[in-house]
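Student: coords please:
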Amino acid sequence: MKTRAAISKAPHEPLVIEEVEVDEPRSDEVRVRVVASGICHTDAIIRDQWYPVPQPVVLGHEGAGIVEQVGAEVTGLEVGDKVVLGPSFCGQCEQCLSGHPMYCTNFYDQNFGVRRTDGSTAFSAADGTPVGSHFFGQSSFAEHTNVVARSIVKVADDAPLDLLGPLGCGIMTGAGAVLNVLRPEAGGSIAVFGTGAVGMAGMLAAKAAGVSTIIMVDIVDERLKFAEELGATHVVNSQSADPVEAIKDITGAGVDYALDTTGVPAVFSQMTKSLGIRGHGALVGAAKLGTEAQFDIGTLLLSGINVSMVIEGDAVPKEFIPRLISLHQQGLFPFDKLTKTYGFDEINTAFDDSAKGATLKPIITY
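Tutor: Just a heads-up that it's a prediction; the model follows:
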């Protein structure tokens, strides 16, 4: 069948909306009519080739939609089901089998290979040229797409699909880093570096977990004010104050937990130094391959801190996404306040607004 898709053709260039041919879903795939898709920082850095992903390619990895066709070997999904699309994983390696599919041994090929394992793509241009597909198993910047079934999460018939897509990556990453990795105790303290959608999701998760001291760090006063409105107890503008000193002034000895959503080396170092004794910090911010950060092993040796590198919130999507939906329904995780909706034809405007910080979490609706 034919469908419209937003294609990334060159680094730093706008996506181009064109009609493409979609092939038949394989036996382990499902064809989904995409209702909406979030835009994530990862889409932008892949467009700009921070990671060597072949172009042309259809990006998008925060999709939500309705099942239109089911492969012969797929179970548990039917035509008409509402679904949220998560990252891809092999389901067979040691990490997948031990409950950590976001650390799948084959994660890079599954999510950044933009080909099936047999080398084929789901999309092709009008002249028959292959167009990369299966980005994070889904390539959701298309009105219709073929998705690896194991990464699909079925949701309720009344689920708001125009909102839920970001639960498949950005929101899951921030919230999962807090709830699945840091696992803060009620009454504890946390510092979150970065007030983008991932950082705000981490903050909302910390609040839902009962953390009593929530410190947000950023350089944009408007974002920090918004963080206070959503539940931050303290904010620090790191351009006007040393965040490590400010955090220790607030807590007395450093925070119990910390989250770096920026991927900026200097910020990562600040995060490690802001932790109290036996504190636990997590990095989720993506940086270019080969990026290094200073880590003061001489001073920090005595602190007993832990630092975790976290992908996709170390989540099991079929368990964690329904958990976040439940928290949202209870009013405990209002991630909808982070979003703004754009039409498909406005996709490049949405990318620009996200890059400028004008929108925390853009969602494209089809």
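
Student: From now on I want contacts and neighbour counts done on CA atoms only, so please keep to that.
Tutor: Will do.

Student: which residues in the stretch 51-200 of the chain form strands?
Tutor: Applying DSSP state E, counting those that start in this stretch to the stretch 51-200 of the chain gives strands spanning 57-58, 63-70, 82-85, 123-124, 130-131, 144-148, 152-155, 189-193.

Student: Serialize those strands to a markdown table and add fields for distance to residue 251 and mean neighbour count.
Tutor: Shown next, in a markdown table, are those (distance: least, C-alpha to C-alpha, whole Å; neighbours: other C-alpha atoms under 10 Å):
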| stretch | distance to residue 251 | mean neighbour count |
| --- | --- | --- |
| strand 57-58 | 46 | 30 |
| strand 63-70 | 40 | 25 |
| strand 82-85 | 39 | 29 |
| strand 123-124 | 53 | 26 |
| strand 130-131 | 52 | 22 |
| strand 144-148 | 46 | 30 |
| strand 152-155 | 40 | 22 |
| strand 189-193 | 8 | 30 |
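
Student: now the other sequence, so there's something to compare against:
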Amino acid sequence: MTAGRAAVLEAPGELLVTDVEFADPGPGEVLVRLVASGLCHTDLGVIAGGIPFPSPGIIGHEGAGIVDRVGEGVTGLAVGDKVLLSFTSCGSCEACDSAHPAYCETWLPRNLLGMLRPEGSADVTRNGTPVASHFFGQSSFGQYAIADERSAVKVDAGADLTVLAPLGCGVLTGFGSMWNVLDPGEGDIVAVYGAGAVGLSAVIAAAQRNPSQLIAIDLVDERLRLAEEFGATATINAGTEDVGARLAELTGGRGVSLSFDTTGNPRVARGALDAAAVRGTVLVCGAPPPGTEIPVDIQGILSGKVLRGVTMGDTDPATLIPLLIALHAEGKLPLERLEKRYPLDEIGRAADDMHHGITVKPVIVF
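Tutor: Just a heads-up that it's a prediction; the model follows:
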């Protein structure tokens, strides 16, 4: 057993930083001493009770740290390795075999629900009583995490783990969704709805493809200014402007060829569909409460419009994370402009700041 502290979700809206015990890693697992962990909107959804996860439990899924112990069968990692933690997958289904692990047949129970764990997987306990963990194969809101080997991506010994922590989900999702799925070209008109960490990462990715227009939409002027800094050619404040009318004006009535809705709000997705061009694509991500539906006018999509969903940017973390690290080193992925650091004891304030748009990407430091 390894003693440490963690932010335990006791019930919706109730995070308590408390002492816990981390068992030795089981087969295929590593014990990671965390240096930092990003806080993601999916975490906020769980904290608010909109996304189911057992309680008391530990969430968090953008961990970054150093391997402290390795379990049986682990071959790709060793004690002392620096790692970034991302989502987990089975590694053997058709999607995993074809380099699409975000669409693993068992992705949902392995990652979001905390219900499917490998045989012999190690537990986190508090006073001898198990605490739910293994969120996204890691549960990184603690000083340690018991992580699947498949959740961990080894990085260089000199890597700044605190800066790079958000790569595991938010940045990976936004960048990957634009880079891998929408794949804009120079003739495309691109719109990104929501300029949080996911949306801004998508803006950064799109800007590198030089589309004819790159439009960012949000409610917070400071985030829109960041989007312009990162390459947006125009911005729209959805709180003060008519988004549909502005998009029609900006596109000369043509509509948007590639839209990315990061908000998880069905009204936003419907608006993106209405504003889409003939044969345009609207890509949606996020984790709204189960049962959330997007209203679709069938007549409105008969012009070849496509509504498509995406999980984790349809990425293989082992492939995309090294690319993101390289782009950061080249100054093309300015993570520092998104981040604000908080100690573990202030994780509640970090969540509130993110919820209210004060901070784009909180990073919990240990």
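
Student: Overlay the chains and give the TM-score.
Tutor: The TM-score (TM-score structural alignment, normalised by the length of structure 1) is 0.95; 363 aligned residues with a C-alpha RMSD of 1.5 Å.

Student: Identify whichever of the strands of the stretch 51-200 of structure 1 lies nearest to residue 175 of structure 1.
Tutor: In terms of C-alpha to C-alpha, the element of the strands of the stretch 51-200 of structure 1 nearest to residue 175 of structure 1 is strand 189-193, at 11.6 Å.

Student: Now do the SS call for residue 350 of structure 2.
Tutor: The three-state label given to residue 350 of structure 2 by DSSP: H, G, I helix; E, B strand; the rest coil is helix.

Student: got a list of what it touches?
Tutor: 39, 342, 359, 362 (C-alpha atoms under 8 Å, 6 or more residues apart in numbering).

Student: Could you find the closest non-adjacent residue to residue 273 of structure 1?
Tutor: Spatial nearest neighbour of residue 273 of structure 1, chain neighbours left out: residue 244 (6.4 Å); criterion: C-alpha to C-alpha, 6 or more residues apart in numbering.

Student: Does the one you found fall in a helix, a strand, or a coil region?
Tutor: Per three-state DSSP, the secondary structure class of residue 244 of structure 1 is helix.

Student: before we move on, back to that, how about the strands of the stretch 51-200 of structure 1 in CSV, adding distance to residue 273 of structure 1?
Tutor: Conversion of the strands of the stretch 51-200 of structure 1 to CSV gives the following (distance: least, C-alpha to C-alpha, whole Å):
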stretch, distance to residue 273 of structure 1
strand 57-58, 40
strand 63-70, 37
strand 82-85, 37
strand 123-124, 47
strand 130-131, 45
strand 144-148, 41
strand 152-155, 38
strand 189-193, 11
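
Student: Run the chain-centre distance for stretch 48-61 of structure 1.
Tutor: Centroid separation for stretch 48-61 of structure 1 versus its chain: 16 Å, with C-alpha atoms, centre = their mean, to the nearest Å.

Student: and that stretch, which residues are buried?
Tutor: For stretch 48-61 of structure 1, burial by neighbour count (16 or more other C-alpha atoms under 10 Å) applies to 48, 49, 53, 54, 55, 56, 57, 58, 59, 60, 61.

Student: For the last one, give me its contacts.
Tutor: If you count contacts by C-alpha under 8 Å, 6+ apart, residue 61 of structure 1 has them with 37-40, 43, 85-87, 135-141, 168-169.

Student: ok, for the spatially most central residue of structure 1, nearest residue in space, not its chain neighbours?
Tutor: With distances taken as C-alpha atoms, centre = their mean, the residue of structure 1 nearest its centroid is residue 170 (2.3 Å). Spatial nearest neighbour of residue 170 of structure 1, excluding adjacent residues (C-alpha to C-alpha, 6+ apart): residue 198 at 5.5 Å.
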